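# requesting a structural model of the entry that follows:
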Amino acid sequence: MTDRKDELGRNLAKVEERIAAACAAAGRRREEVTLIVVTKTYPAADVRMLSELGVRHVAENRDQDAAPKAAECADLPLTWHFVGQLQTNKVRSVVGYADFVQSVDRSKLVTALSKEAVRAGREVGCLIQVALDAGESARGERGGVAPGGIGELADLVAGAPGLRLEGLMTVAPLTGEFAGRELAAFERMMDLSTDLRRTHPAATMVSAGMSADLEQAVAAGATHVRVGTAVLGVRPGLG
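Take a look at the predicted model:
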């Protein structure tokens, strides 16, 4: 176990160096960017080691993995983010542990989250997931609302009991005009964030950038980066 903790510590240090260098290059302070470690498919033991190494934000994308892990790590000073596509039948479980749901992309999900947050006596932070590969009305391949749908969904979240509108989230698109142009994609997200903050000034979070493109996200102005592979290694079963 000591070897694994050492490995995680080395990986974290490298990611920290990358974020710090990207902040310096962009003229930003390091504390402007929050690292969220995506712990999907990895055991609670890894989450515990990450917490001991100073990680405070972790993310999961599947409730069946996340719920037991969050329960096992309930004693740790962690903020849990749910980042995967969320079906309404999993909402009750997710609201039990997630401090933030970053993948809000349809009105039906807002209604379900609000109902369960009120029932549980919790307040859940919500980010609108934006699909930059979608047209102005369609949803993206990996979930997310088209840019033209942000305003309506944001108003819905902001008015929903038990929910807090925190900002926007995106994944660099694999298709469309931004394919292979991560910096341009993330700059577009910052423009959308600026538009959103005109009507919802407190919605300041922009979650963008992962292991391969966190530098571009920091350069564009992202407030949160979601890093899995660069910290935890290649996920089991993926080679």
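
# contacts and neighbour counts: CA atoms only from here.
Will do.

# select the longest helix from the protein.
helix 2-26 (DSSP state H).

# what's the first helix or strand after that one?
Later in the chain than helix 2-26, the nearest helix or strand by DSSP states H and E is strand 34-38.

# returning to what we had before: mind listing what's buried in the longest helix of the chain?
Judged by neighbour count (16 or more other CA atoms under 10 Å), helix 2-26 contains these buried residues: 5, 8-9, 11-12, 15, 19-23.

# for stretch 220-234, same thing?
For stretch 220-234, a neighbour-count test (16+ other CA under 10 Å) marks 220-232 as buried.

# do you know how far Leu86 is from Ala172?
Distance, Leu86 to Ala172, using CA to CA, to the nearest Å: 19 Å.

# higher neighbour count, the two?
Per other CA atoms under 10 Å, whichever of Leu86 and Ala172 has more neighbours is Ala172, with 23 against 20.

# residues in contact with the helix or strand containing Arg164?
Assigned by DSSP H and E, Arg164 belongs to strand 163-170. Identification of contacts with strand 163-170 by CA atoms under 8 Å, 6 or more residues apart in numbering yields 102-103, 113-114, 117, 123-132, 144, 154, 157-158, 189, 193, 196, 202-208.

# likewise stretch 57-70?
With contacts defined as CA under 8 Å, 6+ apart, stretch 57-70 is touched by 35-41, 43-44, 47, 78-85, 90, 93-94, 97, 226.

# now, those that are in helices?
Counting by DSSP H, the part of the contacts of stretch 57-70 found in helices is 44, 47, 93-94.

# tabulate those (CSV), appending distance to Gly180 and neighbour count.
Below are the ones in helices among the contacts of stretch 57-70 laid out as CSV (distance: CA to CA, whole Å; neighbours: other CA atoms under 10 Å):
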residue, distance to Gly180, neighbour count
Ala44, 34, 19
Val47, 32, 25
Ser93, 36, 14
Val94, 32, 26
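
# for comparison, sequence B:
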Amino acid sequence: MNLLSTPSSRADELRDRLQRVRERIAAAGRPADAAEPHLIVVTKYFPASDVEILAGLGVRDVGENKDQEAAAKAAELSPLSLSWHFIGQLQSNKAKSVVRYATSVHSVDRLSLVTALGKAMAAEQRRLDGEGRAPRPDLNCFLQVDLRTAPARDADPGRGGAAPADLPRLAEAVARTPGLALSGLMAVAPLGGDAGEAFAHLRKLSEQLQADHPSARNISAGMSSDLEAAAAHGATHLRIGSDVLGPRPHVR
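Next up, the predicted model:
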């Protein structure tokens, strides 16, 4: 499929939505030393045809939450050479699948996942070498940090994200694992809280991380509702879904 064969109504809708989001990003305030954030369009539950339209509109970074859906889309759209960002909670047993298509994982939040990703990358490198193919680049790893207060974390331990106190140990584990590259931090603003305050805290945590890992400069933060607050506090990657693609399709 190409844009000429795409129903014009959907192509036009995505073009208009994407333009409005790009204008918001360009107009958002940001630290004086910060470049304009990268846009990652989150395509969870939307068809591969939408991703193809977006690629035709210049989108190169695509975010997905579910491995089964992401793997299928990445395989179908492999000729487009997109960068796939896995942003959802990741089970360790899915690591082998994820490293076959993802350039980045934004949800590294525990040591067992670091171990699983390291083993998966080693296996993937052996597979590619056995097929006579070029080695794949290191997997970019964002440490997901839970910005909620300790009582909120204790009340809902199933939610993803490491406690801030656990970041140094997690960062060291990624940094010393072959095949993994420590990219920076990722977080979601707590529900009902002030996004600006949350992202200001995230920026301080990023500065602390960089003291020991200077190259881990990236901050993945901000969604459709709070991208301006994230940009204002130094986000380098914005994860935008509904404002580009519209309401999520009904999923049975």
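
# circling back to that earlier point, what is the most widely separated pair among the ones in helices among the contacts of stretch 57-70 of the first structure?
Greatest spatial distance among these (CA to CA): Val47 and Ser93, at 19.3 Å.

# list the contacts of Ser220 of the second structure.
Residues near Ser220 of the second structure by CA under 8 Å, 6+ apart: 106, 142, 184-187, 235-239.

# try 6 Å this time
Contacts here follow CA atoms under 6 Å, 6 or more residues apart in numbering; on that basis Ser220 of the second structure touches 186, 235, 237.

# aligned partner of Ala67 of the first structure in the second structure?
Residue correspondence to the second structure (TM-score structural alignment): Ala67 of the first structure is matched to Ala71.

# now do Ala26 of the first structure
The alignment partner of Ala26 of the first structure in the second structure, by TM-score structural alignment, is Arg30.

# close enough to count as contact, that match and Glu228?
No: with contacts counted by CA atoms under 6 Å, Arg30 of the second structure stays clear of Glu228, the gap being 8.5 Å.

# tally of neighbours for Glu116 of the first structure?
22.

# what helix or strand is the counterpart of Ala211 of the second structure in the first structure located in?
Matched by TM-score structural alignment, Ala211 of the second structure corresponds to Arg198 in the first structure. Per DSSP H and E: Arg198 of the first structure is located in helix 182-199.

# what's around the match of Ala211 of the second structure, how many residues?
Residues near Arg198 of the first structure, counting by other CA under 10 Å, number 10.

# what distance do you get for the nearest residue to Gly29 of the second structure once chain neighbours are set aside to Asp12 of the second structure?
Distances taken as CA to CA, 6 or more residues apart in numbering place Ala232 nearest to Gly29 of the second structure, at 5.1 Å, with adjacent residues excluded. For Ala232 of the second structure, the distance to Asp12 of the second structure (CA to CA) stands at 30 Å.

# which part of the second structure lines up with stretch 3-10 of the first structure?
With TM-score structural alignment as the criterion, stretch 3-10 of the first structure aligns to 9-16.

# now the matching stretch on the first structure. Mean distance?
Taken over the aligned residues, the distance from stretch 9-16 of the second structure to the first structure averages 0.7 Å (mean CA distance after the TM-score superposition for the first structure).

# what does Asn89 of the first structure correspond to in the second structure?
By TM-score structural alignment, Asn89 of the first structure lines up with Asn93 in the second structure.

# OK, contacts around its match?
If you count contacts by CA under 6 Å, 6+ apart, Asn93 of the second structure has none.

# repeat that for the one 5 residues further on.
Val98 of the second structure sits next to no residue when contact means CA under 6 Å, 6+ apart.

# pull out the buried residues from stretch 211-218 of the second structure.
By 16+ other CA under 10 Å, the buried positions in stretch 211-218 of the second structure come out as 213, 216-218.

# can you list the residues that contact that stretch?
For stretch 211-218 of the second structure, using CA under 6 Å, 6+ apart, the contacting residues are 182-184, 210, 236.

# out of the residues you listed, who's nearest Leu113 of the second structure?
Nearest to Leu113 of the second structure among these is Leu182, at 13.6 Å by CA to CA.

# what about that closest one, how many neighbours?
Leu182 of the second structure has 25 neighbours, counted by other CA under 10 Å.

# what's the match for it in the first structure?
In the first structure, the residue equivalent to Leu182 of the second structure is Leu165, according to TM-score structural alignment.

# tell me the spacing between its match and Ala230 of the first structure.
29 Å.

# got it, and Glu136 of the first structure?
With distances taken as CA to CA, Glu136 of the first structure is found 33 Å from Ala230 of the first structure.

# roughly how far out does the helix or strand containing Leu127 of the first structure sit from the chain middle?
In the assignment (DSSP H and E), Leu127 of the first structure maps to strand 124-130. On the basis of CA atoms, centre = their mean, to the nearest Å, strand 124-130 of the first structure sits 8 Å off its chain's mean C-alpha point.

# what's in contact with it?
Here strand 124-130 of the first structure makes contact (CA under 6 Å, 6+ apart) with 99-105, 144-146, 163-170.

# residues in the second structure aligned with that strand?
Going by TM-score structural alignment: strand 124-130 of the first structure matches residues 139-145.
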